[in-house]
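Asks: can't give you the sequence, but here's the structure:
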């Protein structure tokens, strides 16, 4: 008489670690070709906050993603301030819309550095941004760069924080430029300015 055989034990599959997606680095040729290009806004009507960069960098122009250059602190500051439940990658920018957040720029063309923009470009960008805000009617516009705001909107004495002048029903805030080149702000102090905006809107 044959002995009953034991049922085979399931073999556990090895757990594969979840690795972060590494950004694809544009080639030198792609970065050169990205100069003066434009990328689409991440925007829609009725947002909580429309974040506004100065203009796209070459990494953004090459990838089509806002604040794409490694070292830019926009995405970690957005998370640390409580605007997002986790730190998003630039290629996940479309998910911001579900949180009532969007991204645009004062000036549309991509450059290696923001100081390549002329004052006329910034003023024209400020006028176009005003029209955009009046059309989309976000609760708040957050311009990320005090110099660009002063020039683009003719507010020479403006300081970081909520501005006394809104655009229609939209509050206007100026937040620090999140570029890694902005040594006046650490990531923690940058996130604190973002947090002040979020807390003000929640009140």
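Replies: The structure has been received and is ready for your questions. Please read these numbers as outputs of a predicted model, since none were measured by experiment. Numbering: from 1, shown residues only.

Asks: From here on, just use CA atoms for contacts and neighbour counts.
Replies: Noted.

Asks: Can you get me a residue count around the residue nearest to residue 78 when sequence neighbours are not counted?
Replies: Spatially, and ignoring its direct neighbours in sequence, residue 78 is nearest to residue 84 (6.3 Å; CA to CA, 6 or more residues apart in numbering). Residue 84 has 17 neighbours, counted by other CA atoms under 10 Å.

Asks: Second structure follows, compare the two:
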């Protein structure tokens, strides 16, 4: 696994997605396999299913099926680490700027950043909370959802799936017009 340190994995993305999910950065398991949220115990894939985003629980090796469902995955910071706290604040801010450009190019309906601390640092929003953010990126809504890592003891799988469900329901409705 240590050989995966600092490796990168490609985004699963396409223009015009309903939701572009954004992890903090790949873990070593993901770096080693080239698959997002690949570590056993990560709750991303179960939360997608329980929230109704996917008709069944997909496996990390099925991540290529997501764009057909209007979903994609990217990361704030590209390099794989054992823990997200190994990233510097500068890396998160640089990743946030790159993410804004990616979102402007791909124009998803919503960007869902999975991790409040990373979002606060990457976007300079110290008081941000879970849920839809008041500031979007162009026409893209920005949401912050809990980190699905098994290390996040603040949210059970059911609570995590409930936050994902709120996002799913919001993007199922036609966009609000000013």
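Replies: It's in. If you're wondering where the values come from, they're calculated on a predicted model, not measured in any experiment.

Asks: Tell me the counterpart of the residue nearest to residue 78 of structure 1 in structure 2.
Replies: In structure 2, residue 84 of structure 1 lines up with residue 54, judged by TM-score structural alignment.

Asks: I'd like to know how far that match sits from residue 101 of structure 2.
Replies: From residue 54 of structure 2 across to residue 101 of structure 2, the span is 27 Å (CA to CA, to the nearest Å).

Asks: Could you do residue 73 of structure 2 as well?
Replies: 15 Å.

Asks: got it, and residue 88 of structure 2?
Replies: In terms of CA to CA, residue 88 of structure 2 sits 20 Å off from residue 101 of structure 2.

Asks: again with residue 133 of structure 2
Replies: 18 Å.

Asks: ditto for residue 108 of structure 2
Replies: Residue 108 of structure 2 is 12 Å from residue 101 of structure 2, by CA to CA.

Asks: The two: who's more crowded?
Replies: Shown here are residue 108 of structure 2 and residue 101; by other CA under 10 Å, residue 108 has more neighbours (26 against 13).

Asks: Structure 1: which residue goes with the more buried one?
Replies: Match for residue 108 of structure 2 (TM-score structural alignment): residue 138.

Asks: who's in contact with that match?
Replies: Residues in contact with residue 138 of structure 1 (CA atoms under 8 Å, 6 or more residues apart in numbering) are 45, 46, 47, 48, 49, 50, 170.

Asks: same question, residue 66 of structure 2
Replies: Going by CA under 8 Å, 6+ apart, residue 66 of structure 2 touches 12, 72.

Asks: repeat that for 10 Å
Replies: By CA atoms under 10 Å, 6 or more residues apart in numbering, the contact set of residue 66 of structure 2 is 12, 13, 14, 17, 19, 20, 53, 54, 58, 72, 73.

Asks: quick one: the match of residue 108 of structure 2 and residue 130 of structure 1, what's the gap?
Replies: Taking CA to CA as the measure, residue 138 of structure 1 falls 11 Å from residue 130 of structure 1.

Asks: picking that back up, any chance you could list residues touching both of residue 108 and residue 101 of structure 2?
Replies: Common neighbours of residue 108 of structure 2 and residue 101 (CA under 10 Å, 6+ apart) are residue 137.
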